[in-house]
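Novice: Build me a model:
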Amino acid sequence: MKMHPLTERLIAEHGATPLTLATLDAFLARPGDQVMLFSGDPVRFPEGLDVAVVLPELRAAFAGRFGLAVVTPEDEEAIARRYGVQRWPTLVFLRDGQYVTALSAMRDWDDYLRDVAQALQSPVTRAPGIGIPLVSSSSGADAHCH
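Specialist: Got it, this is the predicted structure:
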């Protein structure tokens, strides 16, 4: 699937990195704050295009404090699972390659300013959905957790 022209504009005009599974490790090695845009299919999630238009303005409002990446449609589902993204559009905030937080859906400008400021001040944390799944055993009376 080809990227929409508005998301391609983030790459061409605003220096966003096109993010694929193959380029993810190199992107995660970047220092500082980074934001990944999961825009989703523009037909199913037209708000993703709105976020793509607003994102450069948000970065400018924070004096370019964060880098940008646009997750490519081909790898969006796989990368979304890694970060627990379940809604489109979503902005995932990283710091020094580690998960900070995610902001889903389009927001009013003042809400974006508040939420992005908070994200840029938040500590790193574990991404939702990452970890070892717990499996319970129902075979016998000895099935319990230690």
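
Novice: For the rest of this, base every contact and every neighbour count on C-alpha atoms.
Specialist: OK.

Novice: Could you tell me which helix of this protein is the longest one?
Specialist: Using DSSP state H to assign secondary structure, the helix with the most residues in the chain is helix 47-61.

Novice: Does the residue sitting nearest the centre point of the chain belong to a helix, a strand or coil?
Specialist: For the chain, the residue nearest the mean C-alpha position is residue 92 (2.6 Å; C-alpha atoms, centre = their mean). Look at residue 92: counting by DSSP: H, G, I helix; E, B strand; the rest coil, its state is strand.

Novice: Distance check, it against residue 58.
Specialist: Separation of residue 92 from residue 58 (C-alpha to C-alpha, to the nearest Å) stands at 14 Å.

Novice: what does residue 103 give?
Specialist: 13 Å.

Novice: tell me which element the closest residue to residue 17 other than its chain neighbours falls in.
Specialist: Nearest non-adjacent residue to residue 17, counting by C-alpha to C-alpha, 6 or more residues apart in numbering: residue 69, 4.3 Å away. Of the helices and strands defined by DSSP states H and E, residue 69 is found in strand 66-71.

Novice: And this one, please, so the two structures can be compared:
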Amino acid sequence: MTHPLIDRLTTEFGWPVLDNENDITEFTRRDGAHVIFIPGDAARNLETADVAVILPELKMAFQGKFDCAVAGDAVETKLREGVKVLKTPSLLFYRDGQFVSGIAKVRDWDEYVARITQILSMPVAAE
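Specialist: This next block holds a predicted model:
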């Protein structure tokens, strides 16, 4: 993570960086809903910085209904391919250790709010 707006998520907000499979499992298995931010290449994708600014605002708007983490470079591709959300930047939503849904690329605020409201109310598939 070399972009200052991504670094801000981990330094100012204290969000964890998930660097390996164990980090991902520990983060997503906690009680509640969780979002993993997949930044992609911030140097090539200008939308990455936008999502890095929008996500903390979404977290506040949803009043703690989910917590957030940032995917490290080492796990980013595997995460994206594993859940079939291939475009970056993306937000991957988990609950009870299971992937629920994802939102790729930058969206309008109203679309984010509608999609996240829908995602948070979706049932988790039985294992």
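
Novice: ok, back up a step: buried stuff in the longest helix of structure 1?
Specialist: For helix 47-61 of structure 1, the neighbour count (16 or more other C-alpha atoms under 10 Å) marks 47, 48, 49, 50, 51, 52, 55, 56, 58, 59 as buried.

Novice: could I get these as TSV with distance to residue 19 of structure 1?
Specialist: Shown next, in TSV, are the buried residues of helix 47-61 of structure 1 (distance: C-alpha to C-alpha, whole Å):
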residue	distance to residue 19 of structure 1
47	20
48	16
49	17
50	19
51	17
52	15
55	16
56	17
58	20
59	18
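
Novice: just these now: which is nearest residue 77 of structure 1?
Specialist: residue 48 (14.8 Å; C-alpha to C-alpha).

Novice: Verify the stated contact: that closest one with residue 39.
Specialist: Yes: under the criterion of C-alpha atoms under 8 Å, residue 48 of structure 1 makes contact with residue 39 at 4.3 Å.

Novice: Overlap in contacts, those two.
Specialist: Contact with both residue 48 of structure 1 and residue 39 is made by residues 88, 89, according to C-alpha atoms under 8 Å, 6 or more residues apart in numbering.

Novice: thinking again about what came up before, mean distance between whatever helix or strand comes next after the strand holding residue 69 of structure 1 and structure 2 after superposition?
Specialist: Using DSSP H and E, the next helix or strand after strand 66-71 of structure 1 towards the C-terminus is helix 76-82. On superposition with structure 2, the mean distance recorded for helix 76-82 of structure 1 (mean C-alpha distance after the TM-score superposition for structure 1) is 1.6 Å.

Novice: Can you state the residues of structure 1 onto which the host helix or strand of residue 6 of structure 2 aligns?
Specialist: Using DSSP H and E, residue 6 of structure 2 maps to helix 4-11. Counting by TM-score structural alignment, helix 4-11 of structure 2 falls onto residues 5-12 of structure 1.

Novice: Residues touching the matching stretch, excluding its own?
Specialist: Residues beyond stretch 5-12 of structure 1 that count as contacts (C-alpha under 8 Å, 6+ apart) turn out to be 16, 17, 18, 49, 52, 53, 56, 69, 70.

Novice: tell me the contacts of the fifth one?
Specialist: The neighbourhood of residue 52 of structure 1, defined by C-alpha under 8 Å, 6+ apart, consists of 6, 7, 10, 37, 39.

Novice: Quick check: the last one vs residue 66 of structure 1, distance?
Specialist: Same thing as residue 39 of structure 1. The gap separating residue 39 of structure 1 from residue 66 of structure 1 is 18 Å, by C-alpha to C-alpha.
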